[in-house]
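A.B. asks: fold the following, please.
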Amino acid sequence: MKIARWRSPADTDVHEGFVIDDRVVAFPDGLTVAAVLARGLAAAHALYERVADAAPRAQALSSVRLLAPLAPASIRDFVAFEEHVEGVSAGVEGKSDVAPEWYQAPTFYFTNPHTVLGPDEPVSPPVTERLDFELELAAIIGAAPGGAPGAGQGSAPGAGQANLTAQEAASVIFGYTVMNDWSARDVQAREMKVRLGPAKGKDFGMSLGPWIVTADELEQYLDADGFLAIRAEVYVNDELIGEDLVSNMGWPFPELVAYASRNSRVVPGDVLGSGTVGNGGCLGELWGRNGSLTPPPLQAGDVVRMVIEGVGELTGAVGPQVPAPQLPSARLRSRARRR
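C.D. replies: Below you'll find the predicted structure:
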């Protein structure tokens, strides 16, 4: 199944439902994507059966404008590809290096759910000389089967899960979508020197889409170790820049979800990005390997197109940079104050 949100030319309302072949069909009973995620995958299949016969009479997919397929409850973005870390570190540190700590646990950061962009929606970057993309696959969290709580955690259906095992975590992955984590690398580099972040180098835009493909649709691509052996490609102005297999991750998705739930909680509507794929999944990796800004940073008018096998195609153009009001530097004052 494919689940999407869209606007039609006839009105300004947001519609939410299924993509069936070349048509879009609204959920019955006025349900939203958020509500469907909170009910879980089995309930979504039951809803699909209720509306599938209406698909031939429904609105054509080509006649609507797709939006981001959900309004995320939160967004965690991992860094799960060793090859990406090697390449980016060469640009930042002057040599390829993967810290021993990377292998110990799947690191992530939280980013901004309020600047999510949909398919074909242009990004408005900050002032930057090193605008970049990041090709990722993202998992979307739904309710556990039957609303069952996570290990040792009593909770209402859809309320979220804590301290999941990898097996339990697999059961709350509702589906997947394509993610583009837009990045201002020069801003990010400054922030990371403070040993915290990233922040403003990332939080201006995150593209998701074109829809959510339910997890059962991708089971055919799982390899013997539980990794999704699907091809991911990224093009800039129709030139292939990078390609990789998602199965080159250091951890399969259920382990990412399980780690996110450690002494915390994952809830329906959470988005968990894989991190940037290797072999040119972002320009920053290639800059590090090439020792120069080759290929060049993104400029206004560039079009970035990402294709992930079994999931779909996500396109976004680069809009003009948006200058922000300046703030002063830190005040260097005496630290001998007592009041």
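
A.B. asks: every contact and neighbour count from this point should use C-alpha atoms.
C.D. replies: Noted.

A.B. asks: my read: Val267 touches Gly160, true?
C.D. replies: Yes - if you go by CA atoms under 8 Å, Val267 and Gly160 touch, sitting 3.9 Å apart.

A.B. asks: who's more crowded, the two?
C.D. replies: Shown here are Val267 and Gly160; by other CA atoms under 10 Å, Gly160 has more neighbours (27 against 22).

A.B. asks: which neighbours do Val267 and Gly160 share?
C.D. replies: Listed as contacting both Val267 and Gly160 by CA atoms under 8 Å, 6 or more residues apart in numbering are Ala143.

A.B. asks: please compute how far stretch 281-300 lies from its chain's middle.
C.D. replies: 21 Å (CA atoms, centre = their mean, to the nearest Å).

A.B. asks: surely Leu164 and Ser264 touch.
C.D. replies: No - using CA under 8 Å, Leu164 is not in contact with Ser264, being 9.8 Å away.

A.B. asks: comparing those two, which residue is more hemmed in?
C.D. replies: Remark: of Leu164 and Ser264, Leu164 carries more neighbours, 28 against 12, as counted by other CA under 10 Å.

A.B. asks: is the more buried one located within a strand, as I assumed?
C.D. replies: No - counting by DSSP: H, G, I helix; E, B strand; the rest coil, Leu164 is located in no strand; its state is coil.

A.B. asks: count of neighbours near the residue lying closest to Tyr259 once chain neighbours are set aside?
C.D. replies: Among residues not flanking Tyr259 along the chain, Pro106 sits closest, at 7.2 Å (CA to CA, 6 or more residues apart in numbering). When counting by other CA under 10 Å, one arrives at 20 neighbours for Pro106.

A.B. asks: hang on, Pro106 packs against Phe81?
C.D. replies: No - counting by CA under 8 Å, Pro106 does not reach Phe81; the two are 9.7 Å apart.

A.B. asks: could you also give me the structure for this second sequence? I'd like to compare it with the first:
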Amino acid sequence: MRLARYLHGGRAHTGLVTGEPGDEVLHALAAGATVLGVAGATTAEGAAAASWALSSSPAVPVGSVRLLAPVQPASIRDFVAFEEHVEGVVRSVSGGAGVPGEWYDAPAFYFGNPHSVVGATDDVEVPPGCTALDFELEIAAVVGRRGRDLDAAGARESIVGYTVLNDWSARDLQTREMKVGLGPAKGKDFACTLGPWLVTVDELEPYRDADGYLALEMRSWVNATPVGHDLSSNAGWTFEELLQHASRGAWVDAGDVLGSGTCGNGGCLAEMWGRTGVQEPRPLGPGDVVRLEVEAIGSIENRVVAPPAGTARAAVRAARPRDRARSRVVAGGAR
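C.D. replies: All right, here's what the predicted structure looks like:
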């Protein structure tokens, strides 16, 4: 099944998606139904929910609604699972060369901002102070139930579906702040696209290869010009392994999102910048349109826009250096 959240007629709905690519329609599910609830239901329960929607709700063209993110994440763990991406982007962001040996030891991730999530066709503002805006083509797995210390089988049973993810990045901000040894922070937390809908795991099983990886074509365009193309099976770990690692000594819960990390071969601009030493293609700016597509899941397309006129976004001042005084002086003169 493909399951979506959307705005139509001034109301939010959860619906079943049917139809061929480019000609999809939505059928609203019964009141109270949720994407996670239907995706995680038994086969019989899911079939009953779909049957009710098809027989009881009129078809609404996808083009006539505003698609919301298919889930409102409880948390976002964004991994960096593609070796080719690391090879290129490490030069661009940190000035290093090659893949760090530690990358091979275990899947690395950062926590994204769940409040930054936008829908498949929403506009994305250039973040304050950014002059090197970039996209990142990823697939996201969605967790359907609470768990901890999952084994391989438990991890596989806990994933209820997949969606497309664009982990927008302000590369200049990211480069500066990560020199402190933390982050990314403001280089990442301004926008994250999820969409266009959630595709349940059974729909993607025909694309699983002999090694257990989903082998899906991933493509990117900027202003209708092709930029990147990769296979999701070029990742270093399967989604089940990413979830197994995430749950090691920690709780995961329904609604948690796990990003694959950016694919290789043009999955982002910074990878190409790192390989050539030149910002070509140029960084994104207002008016640019980024389209990302993953086979058997769907596509998202966001326009980059400038902040609204008059928006006040003053930067915090630089830290003051201190002489490490060990006695206290307050305004009243007491020590």
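
A.B. asks: next, the TM-score between them, please.
C.D. replies: Remark: TM-score between the superposed chains equals 0.91 [TM-score structural alignment, normalised by the length of structure 2]; 320 aligned residues with a CA RMSD of 1.8 Å.

A.B. asks: what do Pro106 and Phe81 of structure 1 both touch?
C.D. replies: With CA under 8 Å, 6+ apart as the test, Pro106 of structure 1 and Phe81 both reach Gly250.

A.B. asks: now the nearest residue to Gly205 of structure 1 once chain neighbours are set aside: how far from Lys200 of structure 1?
C.D. replies: Leaving aside its sequence neighbours, Gly205 of structure 1 sits nearest to Thr115 (CA to CA, 6+ apart; 5.1 Å). Distance, Thr115 of structure 1 to Lys200 of structure 1, using CA to CA, to the nearest Å: 12 Å.

A.B. asks: what of Tyr221 of structure 1?
C.D. replies: Where Lys200 of structure 1 is concerned, Tyr221 of structure 1 sits at a distance of 36 Å (CA to CA).

A.B. asks: likewise for Val25 of structure 1?
C.D. replies: Taking CA to CA, one finds Val25 of structure 1 at 38 Å from Lys200 of structure 1.

A.B. asks: repeat for Ser183 of structure 1
C.D. replies: When distance is defined by CA to CA, Ser183 of structure 1 is 9 Å away from Lys200 of structure 1.

A.B. asks: more crowded one of the two?
C.D. replies: Comparing Ser183 of structure 1 with Lys200 by neighbour count (other CA under 10 Å), the higher total belongs to Ser183, at 28 against 16.

A.B. asks: I'd say the more buried one and Met206 touch.
C.D. replies: No - taking CA under 8 Å as the definition, Ser183 of structure 1 is not a contact partner of Met206, at 9.0 Å.

A.B. asks: what about the aligned partner of Ala199 of structure 1 in structure 2, how many residues nearby?
C.D. replies: Under the alignment defined by TM-score structural alignment, Ala199 of structure 1 is paired with Ala185 of structure 2. Using other CA under 10 Å, Ala185 of structure 2 has 18 other residues around it.

A.B. asks: then the one 10 residues further on?
C.D. replies: Number of residues near Gly195 of structure 2 (other CA under 10 Å) recorded here: 30.

A.B. asks: in what helix or strand does the counterpart of it in structure 1 lie?
C.D. replies: In structure 1, Gly195 of structure 2 lines up with Gly209, judged by TM-score structural alignment. Applying DSSP states H and E as the criterion places Gly209 of structure 1 in strand 206-214.

A.B. asks: list the contacts of Ala26 of structure 1.
C.D. replies: Contacts of Ala26 of structure 1 by CA under 8 Å, 6+ apart are 15-18.

A.B. asks: actually, Asn234 of structure 2.
C.D. replies: 82, 263.

A.B. asks: A strand includes Arg50 of structure 1, no?
C.D. replies: No - checked against three-state DSSP, Arg50 of structure 1 lies outside a strand; its state is helix.

A.B. asks: show me how far stretch 180-199 of structure 1 is from its chain's centre.
C.D. replies: Stretch 180-199 of structure 1 sits 17 Å away from the centroid of its parent chain (CA atoms, centre = their mean).

A.B. asks: end to end, how far does that stretch reach?
C.D. replies: Start-to-end, stretch 180-199 of structure 1 (CA to CA) is 16 Å.

A.B. asks: any idea how far the match of Ala199 of structure 1 is from Met178 of structure 2?
C.D. replies: From Ala185 of structure 2 across to Met178 of structure 2, the span is 8 Å (CA to CA).

A.B. asks: circling back to that earlier point, residues in contact with the match of Gly195 of structure 2?
C.D. replies: So Gly209 of structure 1 contacts 67-69, 118-119, 177-179, 312-314 (CA under 8 Å, 6+ apart).

A.B. asks: so which of those wins on neighbours?
C.D. replies: Met179 (30 neighbours).

A.B. asks: a helix runs through Glu102 of structure 2, doesn't it?
C.D. replies: Yes - counting by three-state DSSP, Glu102 of structure 2 falls inside a helix.

A.B. asks: so where does the spatially closest residue to Ser96 of structure 1 that is not a sequence neighbour fall, helix or strand?
C.D. replies: Distances taken as CA to CA, 6+ apart place Ala90 nearest to Ser96 of structure 1, at 4.3 Å, with adjacent residues excluded. According to DSSP H and E, Ala90 of structure 1 maps onto helix 82-93.

A.B. asks: what is that helix packed up against?
C.D. replies: Packing contacts for helix 82-93 of structure 1, counted by 3 or more CA pairs under 8 Å, 6 or more residues apart in numbering; DSSP states H and E, involve helix 283-290.

A.B. asks: measure Tyr176 of structure 1 to Gly209 of structure 1 for me?
C.D. replies: 9 Å.

A.B. asks: I misspoke; the intended subject was Asp97 of structure 1.
C.D. replies: 32 Å.

A.B. asks: translate Asp78 of structure 2 into the numbering of structure 1.
C.D. replies: Using TM-score structural alignment, the equivalent of Asp78 of structure 2 in structure 1 is Asp77.

A.B. asks: distance-wise, check the residue lying closest to its match once chain neighbours are set aside relative to Leu37 of structure 1.
C.D. replies: The shortest distance from Asp77 of structure 1 to any non-neighbouring residue, by CA to CA, 6+ apart, is to Gly273 (4.5 Å). Per CA to CA, Gly273 of structure 1 is found 17 Å from Leu37 of structure 1.

A.B. asks: same check on Lys193 of structure 1?
C.D. replies: Applying CA to CA to Lys193 of structure 1 and Leu37 of structure 1 gives a distance of 38 Å.
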